[in-house]
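> My questions are about this predicted structure, shown below with the sequence.
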Amino acid sequence: MKSKKSIIESATTTLKLESEAILNLLQYINDDFVEIVSAILACKGRVIVTGIGKSAIIAQKIVATFNSTGTPAIFMHAADAVHGDLGMIQRDDIVMCLSKSGNTPEIKLLAPLLKQSGNLLIGMLGSTDSDLAKQADFILNTSVEKEACPHNLAPTTSTTAQLAMGDALAVCLLEAREFNTNDFARFHPGGSLGKRLYLKTGDLAVKNEKPSISPDASVKDVIIEISKNRLGAVVVIANEKIMGIITDGDIRRMLENYTNIEDIKASDLMSTNPKRIDKDELALLALEIIKKNNITQLLVTKNEEYFGIIHLHDLLQEGII
């Protein structure tokens, strides 16, 4: 078992090597990179991303990132390509091939076949003298000085460089397409990420009770109305207009400050300028307002009229927090 010091040193060295490799990629963001972005933007088909070994795993991640940010993409394993999967490539597709050496047997066999089909071939590679480099129309250079593996064998730094270059390409395409949060939400409807991008405050408020009371209501009536729901608050309404809000915290403070509460009315307890949000605003914005004002309930309105209440627990339950 290695010592604590040696473990920390090993991890630190790995991260330094990989971070330096990423920074080294800056010199390869050149005219080829710009032309690749332009070609993909103009592509009427899809980007077919292929590779072998660890590069194939990175290729799958790049495909996932492309698809989720507006660039249609498909993964094709290089080994399967020569056993029938070449049929997935259509005339208008662009092919991107990932390989550190550019000389593995599968890649050497695949590259000429791709050229014969007439598809644009992009090589993301670590050797500009390789067979793949000679066949490629454009090169994304992801050369690294050494792997983080102490034997300089296991793909570590090289795959990190491929991953970073893929992200750089995806982000450039995303921005060029003016891909926005609404687009992102369409492609990510599931899970907490999607909810942060599309869930509206009105979607939450309609699930709750809509507690309300008149300004001249007694303390007893206020407490009963608050207790009937799990929101810990009631909205004071007069002539269908919002006059204020009373929370369970207001009730506790009243009991601390008054011994005789018989003559106290709802209008005496309410906060007259409650924080509010329109029902069509994102729930994520509601969370920001709640955090900023250190509150747990937020009034939801529609055309300035009372629509409902959302509670901090609603946001927590939906995974917005």
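Sure thing, it's come through.
> Every contact and neighbour count from this point should use C-alpha atoms.
OK.
> where's I245, which helix or strand?
Assigned by DSSP states H and E, I245 belongs to strand 241-247.
> Would you state the helices of the stretch 1-150 of the chain in chain order?
Ranges of helices in the stretch 1-150 of the chain, per DSSP state H, counting those that start in this stretch, are 4-24, 31-42, 54-68, 78-81, 105-116, 131-135.
> now swap in the stretch 201-321 of the chain and tell me
Here the stretch 201-321 of the chain has its helices, by DSSP H, counting those that start in this stretch, at 201-205, 219-227, 248-257, 266-269, 283-293, 312-317.
> Now render the ones you listed as CSV, adding mean neighbour count and distance to E20.
Below are those laid out as CSV (neighbours: other Cα atoms under 10 Å; distance: least, Cα to Cα, whole Å):
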stretch, mean neighbour count, distance to E20
helix 201-205, 21, 44
helix 219-227, 18, 59
helix 248-257, 12, 54
helix 266-269, 20, 61
helix 283-293, 17, 36
helix 312-317, 15, 39
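> could you dump the ones you listed to JSON lines with distance to L113?
Output for those, formatted as JSON lines (distance: least, Cα to Cα, whole Å):
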{"stretch": "helix 201-205", "distance to L113": "53"}
{"stretch": "helix 219-227", "distance to L113": "72"}
{"stretch": "helix 248-257", "distance to L113": "72"}
{"stretch": "helix 266-269", "distance to L113": "79"}
{"stretch": "helix 283-293", "distance to L113": "50"}
{"stretch": "helix 312-317", "distance to L113": "53"}
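> Figure out which of the helices of the stretch 1-150 of the chain is closest to I251.
helix 54-68 (48.5 Å; Cα to Cα).
> In addition, the following structure is provided for comparison:
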Amino acid sequence: MNVTAKDHSIPLSDGNRIPLVGLGTYGDPRTTSKGTAAESVKLAIDVGYRHFDGALVYYNEHEVGQAIREKIADGTVKREDIFYCGKLWNTFHPPELVRPALERTLKTLQLDYVDLYIVELPMAFKPGDAFYPKDENGKWLYHKTDLLATWEALEACKDAGLTKSLGVSNFNRRQLELILNKPGLKHKPVSNQVECHPYFTQPKLLEYCRQNDIVIVGYSPLGTSRDASWVNLKCPPMLADEVLVSIGKKYNKNSAQVALRFNVQRGVVVIPKSFSPQRIKDNFQVGIFDFSLTEEEMKAIEGLNKNVRFVELLMWSDHPEYPFHDEY
């Protein structure tokens, strides 16, 4: 796949395109200082990023939107140069809440449309003001909704021009099939955002999505933060892996650049999250576009697969639509 820093978008099944490298904008709202996301997005646009992955529940969409608007205003980019992905959170699954949720994101961003709007998780939570609702005993409050009805409400949002494309996130094969086999389906999901990196290469899900013209967007493509509250820490830090480090030495790259290149070469979109100016630059620019991995190196990295998730979300594993009980 011949991609360059200037031209690295790939087609989606609905005729739109998605850049292979994006910037994830999640930052723990308790520890990320105000303005960090805005500064990072502005720098990323200057570096050459055009794809930004955000969400209402990251509590920083206003900053991301402000950064994009400032860069449009100063002439660095036009709106159509930017690809923004927003997400429908678990408390907004009832069909009547879908459009208001997307409109809330647009109002927060102060943009007229998003490029991709995805169902963040297939698990519905009780609607209300709390994003993470619990009862007085600290038990999660789930909600029963019909994913197909949620999807129909999303199709209406696309028809209304509020989003260019529709996708999902953290869906397993069964949940994808549910939508793909929906009677009267108007718009199929163009993407499925899932954890994907050399320790969790997702071969079966990747193959299934390829067969159905669904692009995989890989989150945590560099492993992930070591936050014990939601991350599996039993897995060793991936970026210290000898194979990645030694391949990196050959090309004068770090292990992160090798891990990103691996996915990009497989046609997997990567959205590494960073608020570090140096890493934002390293993960882009010449970082991953000026070298290619050989077939042997690709195979060696595929061989690192441990089928281990960093992001297990075990606190919700009793939800009837928890996606990770299935093999893929």
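Everything's here; your move. Keep in mind that what you see is a predicted model, and the values were worked out from it rather than measured.
> Overlay the chains and give the TM-score.
Overlay of the two chains. TM-score (TM-score structural alignment, normalised by the length of the first structure): 0.28; 131 aligned residues with a Cα RMSD of 5.4 Å.
> quick one on the thing from earlier: show me what the strand holding I245 of the first structure is packed against.
Applying 3 or more Cα pairs under 8 Å, 6 or more residues apart in numbering; DSSP states H and E, one finds that strand 241-247 of the first structure contacts strand 233-238, helix 266-269, strand 305-311.
> Which among the helices of the stretch 201-321 of the first structure is found nearest to K108 of the first structure?
Nearest to K108 of the first structure among the helices of the stretch 201-321 of the first structure is helix 283-293 (50.0 Å), distances taken as Cα to Cα.
> now for that closest one, which elements pack on it?
Against helix 283-293 of the first structure (3+ Cα pairs under 8 Å, 6+ apart) you get helix 191-198, strand 297-302, helix 312-317.
> rerun that using 10 Å as the cut-off
When contacts are defined as 3 or more Cα pairs under 10 Å, 6 or more residues apart in numbering; DSSP states H and E, helix 283-293 of the first structure packs onto helix 191-198, helix 201-205, strand 276-278, strand 297-302, strand 305-311, helix 312-317.
> Can you list the helices and strands that the fifth one packs against?
Right, the one you point to is strand 305-311 of the first structure. Packing contacts for strand 305-311 of the first structure, counted by 3+ Cα pairs under 10 Å, 6+ apart, involve helix 201-205, strand 233-238, strand 241-247, strand 276-278, helix 283-293, strand 297-302.
> As TSV, the ones you listed with distance to A170 of the first structure would be great.
Converted to TSV, those look like this (distance: least, Cα to Cα, whole Å):
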stretch	distance to A170 of the first structure
helix 201-205	31
strand 233-238	46
strand 241-247	47
strand 276-278	34
helix 283-293	25
strand 297-302	38
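> Out of these, the one nearest G191 of the first structure is which?
helix 283-293 (14.1 Å).
> Could you figure out how far that closest one is turned away from strand 297-302?
140 degrees (axes from the mean of the first three to the mean of the last three Cα atoms, to 10 degrees).
> picking that back up, and the helices and strands packed on strand 305-311 of the first structure: which comes nearest L110 of the first structure?
Across these, closest to L110 of the first structure is helix 283-293 (Cα to Cα), at 47.4 Å.
> quick revisit: tabulate the helices and strands packed on helix 283-293 of the first structure (CSV), appending distance to E175 of the first structure.
Formatted as CSV, those follow (distance: least, Cα to Cα, whole Å):
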stretch, distance to E175 of the first structure
helix 191-198, 18
helix 201-205, 28
strand 276-278, 29
strand 297-302, 34
strand 305-311, 34
helix 312-317, 30
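> Using the three-state scheme, assign the residue nearest to S169 of the second structure when sequence neighbours are not counted.
With Cα to Cα, 6 or more residues apart in numbering as the criterion, S169 of the second structure has its nearest non-adjacent residue at 4.2 Å, and that residue is Q193. State at Q193 of the second structure, reduced to three classes by DSSP: H, G, I helix; E, B strand; the rest coil: strand.
> and Q193 of the second structure, how far is that from S246 of the second structure?
Q193 of the second structure is 29 Å from S246 of the second structure, where distance means Cα to Cα, to the nearest Å.
> Thought K195 was touching F184 of the first structure, still the case?
No: using Cα atoms under 10 Å as the test, F184 of the first structure is too far from K195 to be in contact (11.1 Å).
> higher neighbour count, the two?
Shown here are F184 of the first structure and K195; by other Cα atoms under 10 Å, K195 has more neighbours (20 against 17).
> could the helices of the stretch 1-150 of the first structure be laid out in TSV, adding mean neighbour count?
Output for these, formatted as TSV (neighbours: other Cα atoms under 10 Å):
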stretch	mean neighbour count
helix 4-24	14
helix 31-42	15
helix 54-68	21
helix 78-81	20
helix 105-116	16
helix 131-135	21
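> Of those, which is nearest D203 of the first structure?
Of all the helices of the stretch 1-150 of the first structure, it is helix 54-68 that lies closest to D203 of the first structure, at 24.6 Å by Cα to Cα.
> returning to that earlier point: nearest to N24 of the first structure, out of the helices and strands packed on strand 305-311 of the first structure?
With Cα to Cα as the yardstick, what comes closest out of those is helix 283-293 (37.3 Å).
> since we're on Y84 of the second structure, how many residues are nearby?
Counted by other Cα under 10 Å, the residues lying close to Y84 of the second structure total 24.
> What distance do you get for it to V64 of the second structure?
Relative to V64 of the second structure, Y84 of the second structure is positioned 10 Å away (Cα to Cα).
> what does S191 of the second structure give?
As judged by Cα to Cα, S191 of the second structure and V64 of the second structure stand 22 Å apart.
> just checking, the residue nearest to S169 of the second structure touches V119?
Yes: applying Cα under 10 Å as the test, Q193 of the second structure and V119 come out as touching, 9.4 Å apart.
> Now the helix or strand harbouring S40 of the second structure: buried residues?
Using DSSP H and E, S40 of the second structure sits within helix 36-47. Neighbour-count burial for helix 36-47 of the second structure flags 36-45, 47 (criterion: 16 or more other Cα atoms under 10 Å).
> tell me which of those residues is nearest to P203 of the second structure?
Of all those, A44 has the smallest distance to P203 of the second structure: 30.3 Å, by Cα to Cα.
> Spatially, what comes nearest to that closest one if we skip its sequence neighbours?
Closest residue to A44 of the second structure apart from its sequence neighbours, by Cα to Cα, 6+ apart: I280 at 6.5 Å.
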